[in-house]
Structure formats: structure tokens, C-alpha cells
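J.: Below: sequence and its predicted model.
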Amino acid sequence: METKTYTKRENARRAGVAAGVPAELVEITVHKNGDDVRFGWKQMEAPEPAAADAVVTTGKPKKEAAPKVERVEQNGVKRPKDGGLCAAVWAWLDAHPEATIKDAKAAAPENGWNENNVACEFYAWRKFNGISRQTGDNAPAHA
């Protein structure tokens, strides 16, 4: 009986699995005829069951999921997680609530922040705190 052969290893493995053989028990066979190479498959013998106390793993150990940190949300904006650069900008803004965008951008180089990120965080911080417009107290004076 002529065994069926395939042009790719993947096709031979797929045929073995389709025949009901578990993927780990499909053995790929190589059939050469001159320059022509084709692939077949056969079922390997099942390995002996491991001792009851031995544990066999076939993959990487799973990482434990980090605990979910609840972030405060106000006015549709979530406060950044502690420890990042965004949180550092927010902490600075909390300490300087009367700061303008110009003040915040001026503080960026001395703290190692990107000025464009500071601008984004400034406006997110204002929205979080419900500051929508400058009031008469902190509005710039017009000549």
C-alpha cells in the first residue's frame, strides 16, 4: 500500500491530526526521490506514564496576574497609576493648583518630562478636577 505524502511538513502533521492522532504523537516521515522531497506521517507510540510524584510541564510557567489597581475616576477622566511619569506630572499639578500651562511646561525640563506630555496631562488634570475655564482671579490681563 502506498502511503500518502505531502509537500510540506505542516500538511503531513495536519493530516495526522485530522486522522484522530494527538498532535504530540504525530511523527513526520521524510521521503526522498532524487531531488524531490515529500513528507508523510505515522503515529508514535504513547510514552510511558510518568511516575505519580513527577510533574511534567511542556510550556512556560504562567505568570501570576498583577492585582488590579483601582484608579479614581472623576468627570470621565481616570487618574494615572502611581509610579509613572504621568502620575509625577499630576503630583506636581496637585502641589501647584494655580499653575498655568506655561508654568507646567517650564517645570518639564528640570523634572525630565516631555513638554507635550505635560500639556496633555495638564488638560486631563484640569478636566479631572472640574476646571473648565479660567476664572476672573487667574485670567490673563488684557491691555
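T.: Received the coordinates, thanks.
J.: make it CA atoms for all contacts and neighbour counts henceforth
T.: Noted.
J.: Just the helices from the protein, written as ranges.
T.: Here the chain has its helices, by DSSP state H, at 9-18, 85-95, 101-111, 115-128.
J.: got those as JSON lines, with mean neighbour count and distance to residue 42 columns?
T.: JSON lines is the format used below for those (neighbours: other CA atoms under 10 Å; distance: least, CA to CA, whole Å):
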{"stretch": "helix 9-18", "mean neighbour count": "17", "distance to residue 42": "7"}
{"stretch": "helix 85-95", "mean neighbour count": "17", "distance to residue 42": "57"}
{"stretch": "helix 101-111", "mean neighbour count": "14", "distance to residue 42": "65"}
{"stretch": "helix 115-128", "mean neighbour count": "17", "distance to residue 42": "59"}
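J.: got another, please set it beside the one above:
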Amino acid sequence: MTAKTYTKRENAKRAAIAAGVPAELVEITVHKDAEGVRFGWKAKDAAASAAQGAANTPAATATESEPVAAPAAAHVVTTSKPKQAAAPKVPREERNGVKRPRAGGACAAVWEYLDQHGNMQPKDLKPVAAERGWNENNALIELYGWRKFMGLSRAAAK
């Protein structure tokens, strides 16, 4: 089970305090991996923390100090989904300062229709959009983007 991690030390400490751990008993853990550095937290053992603090005072000697107990197990919380590897980006075709939409979306469907049927006027595209379930305003915006992509300045006269 993986521990919940945070982007900043302060966020990890804030989460520990919100979980009910006293601020002086919060220990910040550092997690380094391929994605960068993240921070977690665990609760220190109160008795071990007090004994360690006493051992570090100038009046304490090695014979007077108590043995330090092993730290308590880390507080583990998992609320995030595991990260998936990003799909490789396919460069999109660009002409006249306009990029062609990625395949699979509603915008790409409008562009495919326009590729097959050529340039048309907005009044001719609106009924097609309604028939195919496209948002009419979005279909018109895509028409204007398609025209600019193709280098057309006006609709073809019928």
C-alpha cells in the first residue's frame, strides 16, 4: 500500500495535524522517484521522542540515557489513483495558424464532414449539425476554423 504524498513539506505537515497528530510528533518523509520529489508524514513515538530529546541535552551522558525505541509505523493513507503512463503525443497538422482537431471528438467529426462535403454556408451546416447531434454553435465555429485551415476566405456561392 502506498502512502499519500504531497508536493510540499508544509502540505504534508498540515495533513498530519488534520489527522490528529500533534505538530511536535510529525515526522516528514521524503519520497524520490522518476516523477520527482514528494513528501509524506508519519507520527513519531512520543516516548522515543522524549527520550531522544533528553539524550541530546548537555547534562545527559551515555550511561544516563534510555534506549530509544523504534519509531512507530508510518501513517498510510491512499486516496489518489495510480498514475498512468502518458500516451505518446502525435503532432497535429497545422496550416495557416490553425491546428486540425485530434480524431475521436465532436470537433473532428465536423471537420471530417466538411472534408467530405467541401465548403458550405452556415445555413446549410445547421440542419446537418442538428441531425447528427452536434452543438450548432460549435459546428459553426468549427466551420470557420476549417475554412481558415484550408485557406478559404468565404463560403462558396451556390
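T.: It's in. In this text the structure is predicted, and so the values were computed from the model without any measurement.
J.: Report the TM-score for the pair.
T.: Superposed pair, TM-score by TM-score structural alignment, normalised by the length of the first structure: 0.59. Supporting alignment: 107 aligned residues with a CA RMSD of 3.4 Å.
J.: rewinding a little: quick one, which of the helices of the first structure is nearest to residue 37 of the first structure?
T.: Nearest of these to residue 37 of the first structure, taken as CA to CA: helix 9-18 at 10.4 Å.
J.: residues contacting the residue mapped onto residue 98 of the second structure from the first structure?
T.: Superposed on the first structure with TM-score structural alignment, residue 98 of the second structure falls opposite residue 77. Contact analysis of residue 77 of the first structure by CA atoms under 8 Å, 6 or more residues apart in numbering lists 124, 127, 128.
J.: The second one corresponds to which position in the second structure?
T.: With TM-score structural alignment as the matching criterion, the partner of residue 127 of the first structure in the second structure is residue 148.
J.: Once you drop chain neighbours, what's closest to that match?
T.: residue 96 (6.6 Å; CA to CA, 6 or more residues apart in numbering).
J.: Look up how far residue 152 of the second structure lies from the one you found.
T.: 10 Å (CA to CA, to the nearest Å).
J.: if we can go back for a sec, out of the contacts of residue 77 of the first structure, which is nearest to residue 40 of the first structure?
T.: residue 124 (61.3 Å).
J.: Please name the nearest non-neighbouring residue to the closest one.
T.: If the residues on either side of it in the chain are set aside, residue 124 of the first structure comes closest to residue 77, at 6.9 Å by CA to CA, 6+ apart.
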